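[1] predicted coordinates and the sequence they were generated for:
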Amino acid sequence: MLYGQDTTVNIKLQKAITSLIDQYSQAREKRDTALLKTILTQDVDQLVSTGEWRIGLNAAVEGMMKSSAASPGVRTLHIEKIRSISPSAAIVDCRYEIQNADGTARKMWSTFMVIAEKKTWKIMAIRNMLPAPNN
């Protein structure tokens, strides 16, 4: 007999992962490289909406800082769904908005793969996507 994987997220896990995504958002907003380096794994990878890959901690942090400088604005992540893959791994889907100084907003999706590394939740992968028109 086969059993499906339990993908439910308990309150403790939800709070820990929500805190991690909030820390990421704050680090991006404040351009806090020290915080980013504590919440991203060494082998983090990021695919941004332009199609650029950032592989490894240094490339990811450097790219994030350049992106924040080139596209200033208030960045907001709204968690839509957390799916547990195992007790130490989860997928987090977020709506990602950058509120530009001119009042316009850039609306995207971000998916985070997060893992518990030595009992501390960290981001190991980020995928940013532009939604199809009218979404």
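    Happy to help now that I have it. This structure is a prediction, so every number in the text was calculated from the model and none was measured.
[2] please count neighbours and contacts with C-alpha atoms only from this point.
    OK.
[3] quick one, strands of the protein?
    Applying DSSP state E to the chain gives strands spanning 40-47, 53-55, 74-86, 89-99, 105-117, 120-129.
[4] and the fourth one, what's buried?
    Yep, that's strand 89-99 we're talking about. Buried residues in strand 89-99, counting neighbours by 16 or more other CA atoms under 10 Å, are found at Ala89, Ala90, Ile91, Val92, Asp93, Cys94, Arg95, Tyr96, Glu97, Ile98, Gln99.
[5] in addition, the following structure is provided for comparison:
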Amino acid sequence: MVLASKSDISDRHKVYKYKTEKRGKNRKRIDLEISYPRINDESVYEKYKDREPILKSVNISESGICFKSRMLLRSGDFVSFLLNIERKPSFWCLSVVRWTGCNDNSYVIGCEFVSLTLQQIKTIRNFVDED
């Protein structure tokens, strides 16, 4: 993927779009360890007993989130997790895997949010739209 923006993508708070962008929503880099992830209603940390994070967020938009994952997920898998954006109260998210890829020693997973309240969508939208 090639970035359409000439801005420095190392700045994790920049909003950017890819040239091959399919979605109409902007996304923003977000670097979070995902809390209490469950894949297809099974706890990830019960399977992987080490202390390393299994899922870390890469970027987010109001319609979905991208993760780096140490485990392979398949298109159609459901991922639920606790999301905490800045100093806002955390909330549970349910998402479905739409695409997967490989990057270095991990997988890159693109998920679409399935059931967010209007308040949760607004929280994400405000985070993405702020400078």
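    Alright, I've got the coordinates. What you see is a predicted model, and the numbers here were worked out from it, not measured in a lab.
[6] can you pull the TM-score for these?
    The TM-score (TM-score structural alignment, normalised by the length of the second structure) is 0.33; 65 aligned residues with a CA RMSD of 3.7 Å.
[7] returning to what we had before: which single one of the buried residues of strand 89-99 of the first structure is nearest to Ile79 of the first structure?
    Of all the buried residues of strand 89-99 of the first structure, Cys94 has the smallest distance to Ile79 of the first structure: 4.3 Å, by CA to CA.
[8] where's that closest one relative to Ile21 of the first structure, distance?
    When distance is defined by CA to CA, to the nearest Å, Cys94 of the first structure is 9 Å away from Ile21 of the first structure.
[9] anything in contact with each of those two?
    In terms of CA atoms under 8 Å, 6 or more residues apart in numbering, Cys94 of the first structure and Ile21 are both contacted by the residues Leu77.
[10] now the helix or strand containing Arg38 of the second structure: buried residues?
    Assigned by DSSP states H and E, Arg38 of the second structure falls within strand 35-39. When neighbours are counted by 16+ other CA under 10 Å, the buried residues of strand 35-39 of the second structure are found to be Ser35, Pro37, Arg38, Ile39.
[11] ok, so of those residues, who is nearest Cys66 of the second structure?
    The closest of these to Cys66 of the second structure turns out to be Pro37 (CA to CA; 13.8 Å).
[12] show me the contacts for the nearest residue to the closest one once chain neighbours are set aside.
    Taking CA to CA, 6 or more residues apart in numbering as the measure, Pro37 of the second structure lies nearest to Phe81, with 4.4 Å between them; neighbours along the chain are not counted. With contacts defined as CA under 8 Å, 6+ apart, the neighbours of Phe81 of the second structure are Ile34, Ser35, Tyr36, Pro37, Arg38, Trp92, Cys93, Leu94.
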